[in-house]
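J.: Sequence plus the predicted model coming up.
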Amino acid sequence: MKNIWRKMRDCWLDFWEDDELDMDKKHLSQHDKCSLLYGGFMIEVATFGLFSIGIIAGNIWTNHQNQKDKNIQCLSPAKMYEN
């Protein structure tokens, strides 16, 4: 188990290796990686927020429609049988 954690730590440190002096630019710099992770996180948060707002708005609208239908049904139950 120790070897697995050590390998994971080494991979993590290699990923975040600071390469400001690397002129070959074979991989992204630390700043670029942080920017991409932050951007991805912000897109996820925005998407989750928009979906949540949509679900909440749909629930409110459905509750309003159900309440309106319930009030109409209570006020005039005889109209249901006229059709």
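T.: That came through, no problem.

J.: okay, CA-based contacts and neighbour counts for the rest of this
T.: Will do.

J.: and the residue positioned nearest the centre of the chain, what element?
T.: Among the residues of the chain, Phe48 comes closest to the average C-alpha position under CA atoms, centre = their mean, at 3.0 Å. Here Phe48 sits within helix 30-75, counting by DSSP states H and E.

J.: Distance from the chain centre to that helix, please.
T.: In this view, helix 30-75 has its centroid 10 Å away from the chain centroid, taken as CA atoms, centre = their mean, to the nearest Å.

J.: Let me know the next secondary structure element after that helix.
T.: helix 79-82.

J.: Could you give the separation of that next one from the chain centroid?
T.: The answer for helix 79-82 is 47 Å, by CA atoms, centre = their mean.

J.: What are the buried residues along that helix?
T.: Buried positions in helix 79-82, judged by neighbour count with 16 or more other CA atoms under 10 Å: none.

J.: Alongside the first one, take a look at this:
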Amino acid sequence: MENKASSLKKLSLWQVTIIGIAYMTPMTVFDTFGIVSGITNGHVPLAYLLALGAMLLTAWSYARFSQNSEKSGSAYSYTAESLGP
């Protein structure tokens, strides 16, 4: 039997960002504004902007990994490819 399945080998920054947002969205239910406000001394918007920046940098690095990788995968496969078996 011939395997006709094809997979997308390269992910764009937009695709990786959407995957990250889809992964993080269910956690917003558990967000407790009071705790975040207490930890950040009332600077909740700044805390969220910093977190957004970190997520965008992570998404960018995953997009770069997927462009340079021969196989599609996740953090595990990219790490295994980078560090070796």
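T.: Received it, and whenever you're ready, just let me know what you need. On a predicted model such as this, the values are computed, not experimentally measured, just so you know.

J.: Overlay them and tell me the TM-score.
T.: Counting by TM-score structural alignment, normalised by the length of the first structure, the TM-score of this superposition works out to 0.36. Behind it: 35 aligned residues with a CA RMSD of 2.5 Å.

J.: Okay, Ile18 of the second structure and Ser82 of the second structure: tell me how far apart.
T.: Taking CA to CA, to the nearest Å as the measure, Ile18 of the second structure falls 24 Å from Ser82 of the second structure.

J.: ugh, typo on my part, it should be Ala51 of the second structure
T.: Distance from Ala51 of the second structure to Ser82 of the second structure, by CA to CA: 26 Å.

J.: now do Tyr76 of the second structure
T.: Counting by CA to CA - Tyr76 of the second structure and Ser82 of the second structure are separated by 10 Å.

J.: Equivalent analysis for Leu57 of the second structure, please.
T.: Distance of Leu57 of the second structure to Ser82 of the second structure, computed by CA to CA: 19 Å.

J.: who's more crowded, these two?
T.: Leu57 (14 against 11; other CA atoms under 10 Å).

J.: Ser37 of the second structure: helix or strand, and which one exactly?
T.: Using DSSP H and E, the element containing Ser37 of the second structure is helix 33-39.

J.: Can you mark which positions in that helix are buried?
T.: For helix 33-39 of the second structure, the neighbour count (16+ other CA under 10 Å) marks Val36 as buried.

J.: Equivalent analysis for stretch 39-56 of the second structure, please.
T.: Val44, Leu56.

J.: residues in contact with that stretch?
T.: With CA atoms under 8 Å, 6 or more residues apart in numbering as the test, stretch 39-56 of the second structure has contacts from Thr17, Gly20, Phe33, Val36, Ser37.

J.: Name the nearest of those residues relative to Ala63 of the second structure.
T.: Thr17 (8.9 Å; CA to CA).
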